[in-house]
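Enquirer: The sequence and its predicted three-dimensional model are supplied below.
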Amino acid sequence: MMPRTVEAVVESGGHVRLLEDVSLPEPRRALVTILDEAAEDPNLTALLSEAALAEDWNREEEDAAWEHLQPEK
């Protein structure tokens, strides 16, 4: 299984609430990063996801699939 990032809220009592359903075959370890809400950047989700998605984005098959939407060179 590949590492995956999901958005969550850490409540004041320390309980972590995932903002999407996650189905796992067995218990897994997880890392939680606490973000400073005041410093929220509208592009933060994209920036945090970039490394995880790079494996899918940076493939020749992906480039070929989207080639028809690129302007003519």
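Expert: Sure, I can see it.
Enquirer: C-alpha only now, for contacts and for neighbours.
Expert: Fine.
Enquirer: and the gap between the closest residue in space to residue 18 that isn't next to it in sequence and residue 17?
Expert: Take residue 18 and drop its neighbours on the chain: the residue closest to it by C-alpha to C-alpha, 6 or more residues apart in numbering is residue 8, 4.2 Å away. Applying C-alpha to C-alpha, to the nearest Å, the value for residue 8 to residue 17 is 5 Å.
Enquirer: Got another one to weigh against that:
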Amino acid sequence: MQTGKPVAEIRQISPTVKQLQPFALCAGEFTVPDDFDTSLPEDILTAFEGT
């Protein structure tokens, strides 16, 4: 270890600018089916739950 040689710098952290994502960034890229929120069939639920 050398004496008198800086090993760290203490300074204020500059604030980061949060960049907002544009609304509807993927508009037109895909369609959501009307039944997207219906319950899954029992056999698929069982496979996920492992019961």
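Expert: Yep, that arrived. A quick note: this is a predicted structure, and the numbers were derived from the prediction, not measured.
Enquirer: Next, the TM-score between them, please.
Expert: Overall, the chain-to-chain superposition scores 0.26 on the TM-score scale (TM-score structural alignment, normalised by the length of structure 2); 27 aligned residues with a C-alpha RMSD of 4.0 Å.
Enquirer: okay but the residue nearest to residue 18 of structure 1 is in contact with residue 16, surely?
Expert: Yes: with contact taken as C-alpha atoms under 8 Å, residue 8 of structure 1 and residue 16 are classed as touching, separated by 6.6 Å.
Enquirer: What helices and strands are in contact with the longest helix anywhere in structure 1?
Expert: Scanning structure 1 for the longest helix, with DSSP state H as the assignment, gives helix 44-57. Under the contact criterion of 3 or more C-alpha pairs under 8 Å, 6 or more residues apart in numbering; DSSP states H and E, helix 44-57 of structure 1 touches no helix or strand at all.
Enquirer: Can you name the element that comes right after that helix?
Expert: Tracing the chain C-terminally past helix 44-57 of structure 1 and defining elements by DSSP states H and E, one meets helix 60-66 next.
Enquirer: quick revisit: now do the residue nearest to residue 18 of structure 1: how many residues are near it, please.
Expert: The criterion is other C-alpha atoms under 10 Å. On that basis, residue 8 of structure 1 has 14 neighbouring residues.
Enquirer: Same question for residue 46 of structure 2.
Expert: Residue 46 of structure 2: 11 neighbours (other C-alpha under 10 Å).
Enquirer: Figure out the helix or strand that it lives in.
Expert: Applying DSSP H and E as the criterion places residue 46 of structure 2 in helix 42-49.
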